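*Asks:* below: sequence and its predicted model.
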Amino acid sequence: MYWVRGLWVAAVAAGSVGGLSGAAYTLLQSQSRQARSVIGVPRDLPFNADGVYLPDGSGPVVAAGGLTFGVFGDSSAAGLGAEAPDWLPGVQLARGLAEESGRPVRLTTYAISGSRSSDLAGQVDRALVDPPRVALVMVGGNDVTARRGVAVCAELLAEQVRRLVAAGTAVVVGTCPDLGSVRPIPQPLRSLAARWSLALGRAQARALVGSGASVVPLTLLSRHFATRPEELFSTDRFHPNGAGYALAAAVILAPLCSAAGVCDSAVTPD
């Protein structure tokens, strides 16, 4: 993955200030190559199953009207790693919204694999032609390759969230997940990934205060992915599989329903 090399670059940049030894430099470079060789580069695009989902669980169908739902962000929002269209996070959430609201839900996926926070502007530009009623945003894992500080990346996210909210869209943001659960990244590079991703998630939450968006800390899922990797990761051992996306949908659905005005409860994984 491109962000793995970026993580190594960030570590080297930090070490140039803090005194990274030649041995440490070589170790991080070697671990970056090792992680990239194990994870590989995605050869397939995520499934796309945009369309209208009905309260009886059917869909996608061709139909007019309904609650409009947009998904924004990177490969985790697009659902890379899901084994079938039904397991995409957007599809799972669209079906949940339809069931809870008793109304058809029209899903539109704006998320693009490889996106960084700086790429959200283009996705939001497309959406604002006809703003969705409710939106989910998940981004952050690729931001390390931009070599920008976490505060800058978080503000880029918040800026686009505010644009959606100003257009009348209710927004839920899933913060950057804990990349320390990705086992193909060897130590100590994995610890750096964990520290950076957790710092970004916290910065995202701070930047979104007062934006009108609801924030779901995806660190709620960290222990599940760390202790059940065979069950929750796809074959690339980096992206979630359908079960992993179902776990994420379980913590996002209630805040999403609440933002859409169709329910008030909240859930957390066991």
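*Replies:* Now that the structure is in, tell me what you want to look at.
*Asks:* from now on I want contacts and neighbour counts done on CA atoms only, so please keep to that.
*Replies:* OK.
*Asks:* so residue 113 touches residue 78, yeah?
*Replies:* Yes: counting by Cα atoms under 8 Å, residue 113 does reach residue 78; the two are 6.6 Å apart.
*Asks:* which neighbours do these two share?
*Replies:* residue 46 (Cα atoms under 8 Å, 6 or more residues apart in numbering).
*Asks:* between those two, who's got more neighbours?
*Replies:* Set side by side, residue 113 and residue 78 show more neighbours around residue 78, with 25 against 18, by other Cα atoms under 10 Å.
*Asks:* how far away is the more buried one from residue 212?
*Replies:* Distance from residue 78 to residue 212, counting by Cα to Cα, to the nearest Å: 23 Å.
*Asks:* then residue 103?
*Replies:* 24 Å.
*Asks:* check residue 138 too.
*Replies:* In terms of Cα to Cα, residue 138 sits 16 Å off from residue 212.
*Asks:* give me the more crowded residue out of those two.
*Replies:* residue 138 (24 against 17).
*Asks:* in the chain, spot the strand with the most residues.
*Replies:* Longest strand in the chain by number of residues (criterion: DSSP state E): strand 67-73.
*Asks:* check the offset of that one from the chain's centre.
*Replies:* Centre-to-centre, strand 67-73 and its host chain are 13 Å apart (Cα atoms, centre = their mean, to the nearest Å).
*Asks:* pasting the second one now:
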Amino acid sequence: MNPFLLPVIAAQGLYVRYSTEVLPPAGGPTTGTSEASGTEGSEAGGEPMRIAVLGESTAAGCGVDSHDDGFAGCFARALSERSGRPVEWSVWGRHGATLRRIRYRLLPEVSSGLRVAALLAGVNDVLTRRSPQDWGQDLEAVVGELAERAEQVVVTGVPPFGEFPSLPGTLRRYLAARAAELDEVSQRVCAGVAGVTWISSTDVLPMGPEFFARDRFHPSAYGYGEWARIVAGKVAM
């Protein structure tokens, strides 16, 4: 990064911080059940599949009114459609949470006996300039514990800052470069843990205006639905 651009990045960061609307987390229950439709799976009904979603503001459902329209609810419906089974979902999310906070504050609350656990993190670690080394240490600990509680763990890549319409160009490129550094570490960490799958955020590209909520930073109900559908498609049935 050109050091002469750092004042520009700092100024753009302050502008975005004070001009972007702060959307609250999704309301309503943080647990639910998605009934099987049987449209894709060969096994209709049966024992419910238990899943958990853990992470930052996207796990908390910022941008939608309820978790039914957030990642957790959409992920459960997509898995139910694929498997033909009902899916019981739980979500542990916190607006502004870094991976360190997720590790020590949220992870201990996640139950065991899960079929799938999804980790949504990275935005706040990029924004707070956490080092790739610190990120890797926390990620290794988090996915290691999740792998003991779930048959399969999916880790989503850092959301693509280059697509965020709320970010000015120079800041957007700077944050995208930092996110790429964390994603490189994530790929390496996840590849070393059995049952853990890393999913690149580029799989949800391109993102049109309808993908974003009114803050132009978090996903809309449509955006969560598209993202969750793609992630669910990577889960082994």
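*Replies:* The structure has been received and is ready for your questions. The shown structure was predicted, so the numbers you read here are calculated from the model rather than taken from an experiment.
*Asks:* coming back round to it: and the longest strand of the first structure, what does it pack against?
*Replies:* Where contact means 3 or more Cα pairs under 8 Å, 6 or more residues apart in numbering; DSSP states H and E, strand 67-73 of the first structure is packed against helix 75-78, strand 105-109, helix 120-127, strand 134-138.
*Asks:* swap in 6 Å and give it another go.
*Replies:* strand 105-109, strand 134-138 (3 or more Cα pairs under 6 Å, 6 or more residues apart in numbering; DSSP states H and E).
*Asks:* residues making contact with it?
*Replies:* Residues outside strand 67-73 of the first structure that contact it (Cα atoms under 6 Å, 6 or more residues apart in numbering) are 105-111, 132-139.
*Asks:* let's see that with 8 Å instead.
*Replies:* 77-78, 90, 94, 103-113, 115-117, 120, 123-124, 127, 132-139.
*Asks:* in what helix or strand does residue 206 of the first structure lie?
*Replies:* Per DSSP states H and E, residue 206 of the first structure falls inside helix 189-207.
*Asks:* please identify the deepest-packed of the helices and strands packed on strand 67-73 of the first structure.
*Replies:* strand 105-109 (a mean of 26; mean count of other Cα atoms under 10 Å).
*Asks:* whereabouts in the second structure does that one align?
*Replies:* Mapped onto the second structure using TM-score structural alignment, strand 105-109 of the first structure spans residues 87-91.
*Asks:* ok, which of the helices and strands packed on strand 67-73 of the first structure comes nearest residue 10 of the first structure?
*Replies:* strand 134-138 (22.0 Å; Cα to Cα).
*Asks:* against the second structure, where does that closest one fall?
*Replies:* Taking TM-score structural alignment, strand 134-138 of the first structure hits residues 116-120 over in the second structure.
*Asks:* please name the nearest non-neighbouring residue to the residue nearest in space to the middle of the second structure.
*Replies:* The centre of the second structure sits closest to residue 120, judged by Cα atoms, centre = their mean, with a distance of 2.5 Å. Closest residue to residue 120 of the second structure apart from its sequence neighbours, by Cα to Cα, 6 or more residues apart in numbering: residue 55 at 4.6 Å.
*Asks:* and the one you found, what pairs with it in the first structure?
*Replies:* That one, residue 55 of the second structure, aligns with residue 73 by TM-score structural alignment.
*Asks:* what do you get for residue 77 of the second structure?
*Replies:* Counting by TM-score structural alignment, the partner of residue 77 of the second structure is residue 95.
*Asks:* contact partners of the helix or strand where its match lies?
*Replies:* Using DSSP H and E, residue 95 of the first structure falls within helix 89-101. Contact with helix 89-101 of the first structure is made by 49-50, 53-57, 69, 71, 77-79, 85-86, 104-107, 109, 245-246, 248-249, 253, 256-257, 262-263, as judged by Cα under 8 Å, 6+ apart.
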